[in-house]
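Engineer: Fold the following for me, if possible:
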Amino acid sequence: MTHTPDATPAQTPSPSPSSSPSPVLVIGGTGKTGRRVVARLREMGVETRAASRSGETRFDWEDPTTWAPALEGAEAVYIVPLDTEPSPTPAFVEQAVAAGVRRLVLLSARGVDVPGYFGSPLLDEGPHLKGEEAVRSSGLAWTILRPGWFIQNFTEGVFLDAVRDGELALPVGDGQAAYIDTDDIAAVAVAALTEDGHDGEVYELSGPRALGIADVLDEIAKARGGAPAVYVAAEETAFRDELIAQGMAEVEAKLWTAALDPIRTSREAPLKDGVRRALGRPPRDVADVFRDAAAEGAWG
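Structural biologist: Alright, predicted model coming up:
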């Protein structure tokens, strides 16, 4: 399910603490999107449980005995799923229903419903899609978020060290992606957790423009000052072999390489309207995100 770019933004009331009288449980509460969701909810005065293996509320996807204590009394849940097979999300959703949860907001991924989107049949109908099926059939109010590649991969994620070191090698050629700000993802998640008007929605989330990797590195250079890091268009086999040489398991190296295919093929380039539909405003641009990141010393 996708939405046309000229769809009318959802008209929703302003959130208030009273809209969520019971705690909101945030799975992955210390992660890229989760910690931002926690911060926004608490700024609004919403009682919030930040749940993770190292969070205030202990939660471990691989230890189901931690699920029920985290769920107890929760009104709504933001689910950052474990991206493994078999997916534990369906079993967790069953426990959420039994615990009396009323609303689920699931972090999924762009392209999960498109066969071959990720460049490997091993990633088709994977854990994200199974998670979506579970929340849809739960009988609870639900909202699904489908973001593309995060802008923050360049400021605090997998590409950060390479950018700092001055050379980023990826097997994506001249492909483009409309990178999404994780703060925008969090804002949409919080709206769905605390407001009416988002039930049954699938929000496809992208940034406002598509960029190649070299363009992204140029934007970082503008934000921080100085010359940009060099982009090296690596060959897929060589890239995969290098990951294995660095200690990554062969199957993981293959999957990681395949996961980059939506950038290489520019499947991530089309702009999506989920942020505007959910929030009534455009998504933030990479230039704005990088300017803030530079001020915070992201690249040293």
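
Engineer: only C-alpha atoms for contact and neighbour calcs from this point on.
Structural biologist: OK.

Engineer: Give me the three-state assignment for the nearest residue to Arg224 once chain neighbours are set aside.
Structural biologist: Closest residue in space to Arg224, ignoring its immediate chain neighbours: Ala294 at 5.3 Å, by Cα to Cα, 6 or more residues apart in numbering. Look at Ala294: counting by DSSP: H, G, I helix; E, B strand; the rest coil, its state is helix.

Engineer: Next, count neighbours for Ala294.
Structural biologist: 18 (other Cα atoms under 10 Å).

Engineer: Same question for Trp61.
Structural biologist: 18.

Engineer: Next up, the contacts around it.
Structural biologist: Contact partners of Trp61, counting by Cα atoms under 8 Å, 6 or more residues apart in numbering, are 67, 82, 88.

Engineer: Out of these, which is nearest to Leu217?
Structural biologist: Leu82 (29.9 Å; Cα to Cα).

Engineer: Around that closest one, how many other residues sit close by?
Structural biologist: Leu82 has 17 neighbouring residues, counting by other Cα under 10 Å.

Engineer: Now for it: which residues touch it?
Structural biologist: By Cα under 8 Å, 6+ apart, the residues touching Leu82 are 61, 88-89, 127.

Engineer: And for Pro171, nearest residue in space, chain neighbours not counted?
Structural biologist: Ala234 (4.5 Å).

Engineer: I'd say that neighbour and Asp174 touch.
Structural biologist: No. Counting by Cα atoms under 8 Å, Asp174 is not a contact partner of Ala234; they are 10.9 Å apart.

Engineer: just to revisit the earlier point, are any of the contacts of Leu82 buried, and which?
Structural biologist: Among these, those classed as buried by 16 or more other Cα atoms under 10 Å are 61, 88-89, 127.

Engineer: now the helices for the chain?
Structural biologist: 34-43, 67-71, 89-98, 127-136, 160-165, 182-194, 213-224, 236-245, 250-259, 261-264, 274-279, 286-295 (DSSP state H).

Engineer: Compare the ones you listed and give me the one nearest Pro23.
Structural biologist: helix 67-71 (9.2 Å).

Engineer: one more, for comparison:
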Amino acid sequence: MTNTNVLVLGGTGRTGSRIVGRLRDRGIPTRVASRRGGSPFLWDDRSTWDAALRGASAAYVCYSPDLAFPGVAEMIGEFADRARGLGVNRLVLLSGRGEEGARASEKAVQETAAEWTIIRSSWFAQNFSEHFLLGPTLRGRLVLPAGDVREPFIDIDDLAEIATAALIGDGHAGAVHEVTGPRLLSMHDVAAEISAAAGRNIEYAPSTAEEFVADVARDGVPHDDARPLAELFESILDGRNASVTADAESALGRPATDFADYARRTAASGIWNPHIESHA
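Structural biologist: As a prediction, the model looks like this:
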């Protein structure tokens, strides 16, 4: 793709910051848009949209907390229409695997953008080190309404590599990449992998949605954010995603990163060191 100027929504977040780093390493002009980024962008303030979009030729689109939430699909469709009107012809949308509610947002992009790529992702491995499950991990007790369901966790670094290629390269237009890690793990397996890497015991405690909300509240997660997440987990952690795809390996041109490799790398960073625990 020539004359590329890329807009990265959520460019200071977990996926966005990694994409921004990869784009800038390649010398690609990149605009970071977020609530606190160089280009202020708020989904619920449409007056911020045009300034972020103007002059870009491609955009990475992610919505937090989740595409499946009510009213989001309509907003994504409006954004895609605004983007195309301003000459942003290539959109790469981050979506969630197994989330029926997210399909409407995917469709809105597919029907509007001149070029589109959907990255339909399984659960992030980094949820245990950079997001709402860090506190429970530090406490040594993963409280989740997940039962014994198995999930093929994807490493965000793999996802960022795929998204970067879709934004600036060829061969991804019109593709739905349903990305997973290479192996299915239950939450018991996750606890065992983190325990082995961190050198201390982490246990998994199957919970109700209410117990999950109460546990993450200990880390300052507001009830209004935690409750919809708990309901979403209960709806998709029913076995529908208990399968591995080859999409990540195909897009990367190499095997996807295994959860054990992520755990060893993360443990070496010190983030799971109990001596720095501040969430108890």
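
Engineer: The residue nearest to Pro171 of the first structure matches what in the second structure?
Structural biologist: Ala234 of the first structure maps onto Ser207 in the second structure when the alignment is built from TM-score structural alignment.

Engineer: Wait, its match touches Asp148, no?
Structural biologist: No. Contact criterion Cα under 8 Å: Ser207 of the second structure and Asp148 do not qualify, at 11.1 Å.

Engineer: Gly34 of the first structure reaches Leu25, doesn't it?
Structural biologist: No. Using Cα under 8 Å, Gly34 of the first structure makes no contact with Leu25, being 10.1 Å away.

Engineer: list residues touching both of the two?
Structural biologist: By Cα under 8 Å, 6+ apart, the residues touching both Gly34 of the first structure and Leu25 are 50, 78.

Engineer: count of neighbours near Leu145 of the first structure?
Structural biologist: Using other Cα under 10 Å, Leu145 of the first structure is surrounded by 24 other residues.

Engineer: In the second structure, what residue corresponds to it?
Structural biologist: Checking TM-score structural alignment: Leu145 of the first structure goes with Ile119.

Engineer: Also Ser206 of the first structure?
Structural biologist: Aligned by TM-score structural alignment, Ser206 of the first structure pairs with Thr180 of the second structure.

Engineer: residues touching that match, list them.
Structural biologist: 121-122, 152-154, 244-248, 256.

Engineer: and Asp80 of the second structure, how far is that from Ala113 of the second structure?
Structural biologist: Asp isn't right for residue 80 of the second structure; it's Ala. 6 Å (Cα to Cα, to the nearest Å).

Engineer: higher neighbour count, those two?
Structural biologist: Ala80 (25 against 21).

Engineer: counterpart of the more buried one in the first structure?
Structural biologist: Residue correspondence, TM-score structural alignment: Ala80 of the second structure in this structure matches Val93 in the first structure.

Engineer: OK, contacts around the counterpart of Val46 of the first structure in the second structure?
Structural biologist: Alignment note (TM-score structural alignment): Val46 of the first structure maps to Ile28 of the second structure. By Cα under 8 Å, 6+ apart, the contact set of Ile28 of the second structure is 4-6.

Engineer: Out of the residues you listed, which is nearest to Ser34 of the second structure?
Structural biologist: Val6 (13.9 Å).

Engineer: Which residues are in contact with the closest one?
Structural biologist: Val6 of the second structure makes contacts with 28-31, 56-60, 167, as judged by Cα under 8 Å, 6+ apart.

Engineer: Next, format these as a markdown table and append distance to Pro222 of the second structure.
Structural biologist: Output for the contacts of Val6 of the second structure, formatted as a markdown table (distance: Cα to Cα, whole Å):
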| residue | distance to Pro222 of the second structure |
| --- | --- |
| Ile28 | 37 |
| Pro29 | 36 |
| Thr30 | 32 |
| Arg31 | 30 |
| Ala56 | 35 |
| Ser57 | 36 |
| Ala58 | 34 |
| Ala59 | 30 |
| Tyr60 | 27 |
| Leu167 | 34 |
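
Engineer: mapped onto the first structure, which of the contacts of Ile28 of the second structure are still contacts?
Structural biologist: Here is what carries over to the first structure from those, by both residues aligned by TM-score structural alignment, their matches' Cα atoms under 8 Å: 5-6.

Engineer: Reformat the contacts of Ile28 of the second structure as TSV; add distance to Ser129 of the second structure.
Structural biologist: As requested, these are arranged in TSV below (distance: Cα to Cα, whole Å):
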residue	distance to Ser129 of the second structure
Thr4	33
Asn5	31
Val6	28
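
Engineer: Sitting in strands, which of the contacts of Ile28 of the second structure do you find?
Structural biologist: Val6 (DSSP state E).

Engineer: from the contacts of Ile28 of the second structure, which is closest to Arg200 of the second structure?
Structural biologist: Using Cα to Cα, the contacts of Ile28 of the second structure come closest to Arg200 of the second structure at Val6, 42.3 Å.

Engineer: Tell me the residue in the first structure aligned with that closest one.
Structural biologist: That one, Val6 of the second structure, aligns with Val24 by TM-score structural alignment.
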